[in-house]
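Colleague: Quick one: sequence plus predicted model below, questions after.
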Amino acid sequence: MKNVAIIMGGYSSEYQISLKSGNIVYQNLDKTKYNAYRLHILKDKWVMADEDDNEYLVNKHDFSVEYNGKKIVFDVVFNAIHGTPGEDGLMQAYLQLLNIPQTSCEPYQAALTFNKRDMLSVLKPYGIKTAVSHYLNLGDEINEQAIIDKVGLPCFVKPNRSGSSFGISKVKTKEELLPAIETAYKEDNEIIIESFLDGTEVSVGVINYGGVVTVLPITEIVSENDFFDYEAKYLGKSQEITPARISEEMAQKVSSVAKRVYEILKMDGFSRSEFIIVNNEPHLLEMNTVPGLTAESILPQQAREAGITLPQLFDNAIEQALAKK
């Protein structure tokens, strides 16, 4: 039996969603194959929680836990942390130093994809289409007219490194631009301002399944709100339609771009990329490398459509991580 540490929580605004994802993984792992343990990686403490929610400190020196008089070491880590430190490469690098395999991508890929600006810059020479964008760092001079001349209105103002749509605003007038920038700076000291892409939004899961890069059925996102924001994602203010209502030809096109992005970036593990289709061309918005794993999350919906159950999805992730070692 392999000891599996399911890491969840994290240091960002997304920690509660991560705890939900981690618990779903815990409930769906094959108990005849794995001894699963829930590890809460939080700003103020790293602890293992038992069935009664008693907490046992994690020894950061070797990532072990003293439990019931014995020392537990882990064969593999299932990463369910959205945001920092699980999605930006920090946990990946730490575990790599300890030689403990984990289910998400490598440290560099995690850091690169977590930084929207850098990821889009790397992909641009490969002909991957994106929105027109303008970048700001905290302290930069803000020339509102120049920004609007470049990206147009409406536009989106986003923190460069945050997930679950925290800190994002849709700006329709020049007057709304500065307040939106201030909101984004609360989440990150780097900002990305993007032109509004008016088209069909789709989300595409690409995973390593059984050692093969596999594109899952595409999900179409129809938000009741102005865009796919936090409410739309988690509070039911959107419709997620799998498979997407797009032509077979368009589905093929989106799938091939998503797969190409995964391969160009040398990704591994789970990924979920968001695209907006404008004039029959998919434009990449971002990629998540630790996507939500709750039953209502998009990637599990796509896996289900592909005939992959949650236990199979999670078991495969662990098998692939162990195979890397």
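Modeller: All right, it came through fine. Numbers count the residues shown, from 1 in each chain.
Colleague: hey, let's count contacts and neighbours off CA atoms from now on
Modeller: Fine.
Colleague: Compute the first-to-last residue distance for stretch 189-208.
Modeller: End-to-end distance for stretch 189-208: 33 Å, by Cα to Cα, to the nearest Å.
Colleague: What residues of that stretch count as buried?
Modeller: Going by neighbour count (16 or more other Cα atoms under 10 Å), the buried part of stretch 189-208 is 190-197, 200-208.
Colleague: before we move on, what about stretch 114-126?
Modeller: For stretch 114-126, burial by neighbour count (16+ other Cα under 10 Å) applies to 114, 115, 116, 117, 119, 120, 123.
Colleague: need the contact list for residue 167.
Modeller: Counting by Cα atoms under 8 Å, 6 or more residues apart in numbering, residue 167 touches 158, 159, 183, 184, 185, 186, 187.
Colleague: now the second one: how far from residue 90?
Modeller: The one in question is residue 159. Per Cα to Cα, residue 159 is found 19 Å from residue 90.
Colleague: Looking at these two, which has the bigger crowd around it?
Modeller: Neighbour tally, residue 159 and residue 90, criterion other Cα atoms under 10 Å: the higher count belongs to residue 159, 26 against 16.
Colleague: wait, what's in contact with that one?
Modeller: By Cα under 8 Å, 6+ apart, the residues touching residue 159 are 166, 167, 168, 184, 185, 187, 188, 189, 190, 191, 192.
Colleague: let's bring in a second model and compare:
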Amino acid sequence: MKKNIAIVMGGYSSEFGISIKSGNVVYKYLNRTAYVPYRIVITKDKWIYLDEQDKEFPVDKSDFSIFLGQEKIYFDCVFNAIHGTPGEDGLLQAYLELLGIPQTSCNHYEAALTFNKRDLLSTLKPYGVRCATSYYVNKGQSIDTKAIVEKVGLPCFVKANRAGSSYGISKVYQSEDLEKAIDHAFSEDDQVIIESYLDGTEVSVGVITYQNEVKVLPITEIVSENDFFDFEAKYLGKSQEITPARISKVQESNVTALAEFIYRTLGLKGYSRSEFIFMGDDPYLLEVNTTPGLTEESILPQQAQAAGINLEQLFASAIEEAIQ
């Protein structure tokens, strides 16, 4: 019997449009012989099901179901394609867990932890995971630019603590530009992390659970045409994403082992994509994404393809793992 699959997309953050693209790719490639897919768009104002003609039907939040005519549709699994809140920070996962509905991403605590860059790095540092030197600022606090520069140096990166897709990020070369960069980050979050600049090769490593086994996908090297891997570089073609990465065997072995270690240590499931920068042969962790982009051009699908996994197989495996 076919399973009803809710593909949730949208969300409350600046990543709304990217999430819609990811969700529509999942909808396109999901195997119709095994699944009946439903596009569920979540916004702050409404939760709706969109049919083939883009007609809207409200979602009953009490049990996460929809009415189509006289029929009430329940879902066997939720495919989480929301980047940012509430799909990547644990809110949606906790809601679905309370309802007993399986979903394809990691559980609510792990999602909240990985979405918070400060907490993630603080959790992993005791395990010997290398990271950039960092400095924290919260909205409403006074900004001591001298103290920031003394700790992290220049240039440095100013980032929104809980945001993705490079929203709210700036590379700062002069101390007089710090406050402007921090204000820019505050447009995305009320917590900011400022990190030292790491000058090395940047790579992205996908780790997934596929056919009941944790699998590290081929590594992608990031070569940005811009000053760093910003929004334009990620989504507007201003970068090269080279899979497999042009790194040494030692570097490949080190980052593969570390990415799998992080996935297992944090108790992740489903998809993850971790970003690293090499300083010599040592990978330094930047962040972990637990609902990475799933468009045909996105990094994780590229890596899966390089591993011989097509999108239909990739998406079906996530659903079956979640249901199990």
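Modeller: Looks like it arrived, so ask away. All figures in this text were calculated on a predicted structure; none of them were measured in a lab.
Colleague: Confirm that residue 204 of structure 2 sits in a strand.
Modeller: Yes: Residue 204 of structure 2 sits within a strand when classified using DSSP: H, G, I helix; E, B strand; the rest coil.
Colleague: Which residue is the nearest non-sequential neighbour of it?
Modeller: residue 275 (4.5 Å; Cα to Cα, 6 or more residues apart in numbering).
Colleague: Surely the one you found and residue 288 touch.
Modeller: Yes: Residue 275 of structure 2 is within contact range of residue 288, at 6.5 Å (criterion: Cα atoms under 8 Å).
Colleague: Over in structure 2, see which of the contacts of residue 167 of structure 1 survive.
Modeller: Counting by both residues aligned by TM-score structural alignment, their matches' Cα atoms under 8 Å, structure 2 reproduces these contacts from the contacts of residue 167 of structure 1: 158, 159, 183, 184, 185, 186, 187.
Colleague: Which position in structure 2 pairs with the second one?
Modeller: Alignment note: residue 159 of structure 1 maps to residue 160 in structure 2; criterion TM-score structural alignment.
Colleague: how much space between that match and residue 237 of structure 2?
Modeller: 23 Å.
Colleague: ok so, going back, okay, and which of the contacts of residue 159 of structure 1 map to helices?
Modeller: Among those, the members found in helices (DSSP state H) are 184, 185.
Colleague: For the contacts of residue 159 of structure 1, which ones persist in structure 2?
Modeller: When you map the contacts of residue 159 of structure 1 onto structure 2 and apply both residues aligned by TM-score structural alignment, their matches' Cα under 8 Å, the shared contacts are 166, 167, 168, 184, 185, 187, 188, 189, 190, 191, 192.
Colleague: What residues does the residue mapped onto the third one from structure 2 make contact with?
Modeller: With the correspondence set by TM-score structural alignment, residue 168 of structure 1 lines up against residue 169 in structure 2. In this structure, residue 169 of structure 2 makes contact with 157, 158, 159, 160, 181, 184, 185, 230, judged by Cα under 8 Å, 6+ apart.
Colleague: now do 10 Å
Modeller: 157-161, 163, 181-182, 184-186, 188, 192-194, 228-231 (Cα atoms under 10 Å, 6 or more residues apart in numbering).
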